[in-house]
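Q: generate coordinates for the sequence data below:
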Amino acid sequence: MKIEFLASILSLLFVALSCDRPKEKVNSSEDKIETKKSTTISKEENKISILKNSMLEYMENANPSYTKIDVEECAKILNNYVSEISNSGSKDEGLEIVKITVEKLNKLNEKCDFELIETSEREQIAEIIIVESSKKGYNKPEEDITEAWREW
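A: Below is the predicted model of the structure:
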């Protein structure tokens, strides 16, 4: 009797759980790619957001020569870089994107009397650029591909 009671409860639980849950695709490679892309973009956007927030927070405690608009421009340059590098088709194209991005950041930093990108920001920005390029296979993760053009 106890076994029959336990079996009927388990059957009810099975039915209840299977009815309430939405159907999921099983091992769809498209889903895995989509999830991976979304996660990757999300992580890089998060790194850029952390950098931006750090710069803005510093502005509250100090009187730097840069403005909120300059910080937003820096974030825009980095977000554009992430998008462009992920859509690039060759190492040569990717390295040209890196070069253009670093040169834009050089000009922005110069406009800000070289105060926008200091040691901490340099490390964060270089990491974003290097990691995204290495995901495409254009460099090794430990290889600083910004150094040739970087003035910050």
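
Q: contacts, neighbours, all on C-alpha from now
A: Will do.

Q: spatially central residue in this structure, please.
A: With distances taken as CA atoms, centre = their mean, the chain has Glu44 as the residue nearest its mean C-alpha position (0.6 Å).

Q: and the closest residue to it other than its chain neighbours, how far is that from Leu95?
A: Spatially, and ignoring its direct neighbours in sequence, Glu44 is nearest to Ile128 (6.9 Å; CA to CA, 6 or more residues apart in numbering). Distance of Ile128 to Leu95, computed by CA to CA, to the nearest Å: 14 Å.

Q: residue ranges for the helices of this structure, please.
A: Assigned helices in the chain, in chain order: 2-20, 29-61, 68-87, 91-111, 119-135 (criterion: DSSP state H).

Q: so can I have a markdown table of those helices showing distance to Ile145?
A: A markdown table is the format used below for those (distance: least, CA to CA, whole Å):
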| stretch | distance to Ile145 |
| --- | --- |
| helix 2-20 | 51 |
| helix 29-61 | 18 |
| helix 68-87 | 13 |
| helix 91-111 | 8 |
| helix 119-135 | 6 |
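
Q: from the middle of its chain, how far away would stretch 116-124 be?
A: Offset of stretch 116-124 from its chain centre (CA atoms, centre = their mean, to the nearest Å): 17 Å.

Q: also this sequence, please, to line up against the first:
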Amino acid sequence: MELLMIKKKTNRIQNIKLYKIIIFLILLTSFNIVRAQQKTGIGSIDTLIFDLKTNMEGYLHENNPPYVQDDIDLCIATLSDYVVKVLDTKSKDEGMKLVKATVLKLNELNEKCDYSLIETNEREQIAQIIILAGHEKNYNAIDEDITEEWREW
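A: Okay, the predicted model is just below:
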């Protein structure tokens, strides 16, 4: 009887520990999602980047495209890096050089992925992110496609 009581108490303690671990993991995951959304410091752009990543990952998991998670991560990192850097530029010329470099890098990545990483929806989202960041610096109008000159996607 005493052994049974000890066993029940041990099970309760293990369950409590398990619940604590689950709660910790949920909080950690929530924190990482929020942190990932705050990479550039501009909420609207961070949301666009997060949505783009979510859409690309959803497609990756539902289909069998010729790209992998690392390609998505590189695309997202390239865009986040662009936004941070363009916000730090001092002139429109400097900003436009950064736009060109970013678009060319995305062209190369898309080519590596057999031109399937950046499809119509992604193209619109990526262009919107690049345009919005340039607009934040007053380098372009909100409806001016500053990617078109170099874009192959």
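
Q: that older thread, to Trp149 of structure 1, which of the helices of structure 1 lies closest?
A: Trp149 of structure 1 sits nearest to helix 91-111 of all the helices of structure 1, at 6.4 Å, using CA to CA.

Q: how big's the offset between that closest one and structure 2?
A: Here the mean offset of helix 91-111 of structure 1 against structure 2 after fitting is 0.3 Å, by mean CA distance after the TM-score superposition for structure 1.

Q: read off where that helix ends up in structure 2.
A: Using TM-score structural alignment, helix 91-111 of structure 1 lines up with residues 92-112 of structure 2.

Q: buried stuff in the matching stretch?
A: Within stretch 92-112 of structure 2, the residues scored as buried using 16 or more other CA atoms under 10 Å are 95-96, 98-100, 102-107, 109-110.

Q: now do stretch 127-140 of structure 1
A: Glu127, Ile128, Ile129, Ile130, Val131, Glu132, Ser133, Lys136, Tyr138, Asn139.

Q: ok, Tyr19 of structure 2 - contacts?
A: Not one residue lies near Tyr19 of structure 2 by CA atoms under 8 Å, 6 or more residues apart in numbering.

Q: any idea how far it lies from Glu144 of structure 2?
A: 52 Å.

Q: tally of neighbours for the nearest residue to Glu122 of structure 2 once chain neighbours are set aside?
A: Leaving aside its sequence neighbours, Glu122 of structure 2 sits nearest to Leu52 (CA to CA, 6+ apart; 6.8 Å). When neighbours are defined as other CA atoms under 10 Å, Leu52 of structure 2 has 22 of them.

Q: swap in Glu118 of structure 1?
A: Neighbour tally, Glu118 of structure 1, other CA under 10 Å: 11.

Q: so who does it touch?
A: Trp152.

Q: could you tell me where stretch 20-30 of structure 1 falls in structure 2?
A: Going by TM-score structural alignment: stretch 20-30 of structure 1 matches no residues.

Q: could you tell me the end-to-end distance of that stretch?
A: 25 Å.

Q: related to what we said a few turns ago, who's in contact with the match of helix 91-111 of structure 1?
A: With CA under 8 Å, 6+ apart, stretch 92-112 of structure 2 has contacts from 71, 75, 78-79, 82, 85-86, 89, 116-118, 130, 134, 139, 146-147, 150-153.

Q: make it 6 Å
A: Val86, Thr89, Leu117, Tyr139, Arg151, Glu152 (CA atoms under 6 Å, 6 or more residues apart in numbering).

Q: what's the separation between the residue nearest to the last one when sequence neighbours are not counted and Cys75 of structure 2?
A: If I follow you right, that is Glu152 of structure 2. Counting by CA to CA, 6+ apart, Asn107 is the residue found nearest to Glu152 of structure 2 once chain neighbours are left out, at 5.9 Å. The gap separating Asn107 of structure 2 from Cys75 of structure 2 is 10 Å, by CA to CA.

Q: with Asp93 of structure 2 instead?
A: Taking CA to CA, one finds Asp93 of structure 2 at 24 Å from Cys75 of structure 2.

Q: appreciated, that's everything.
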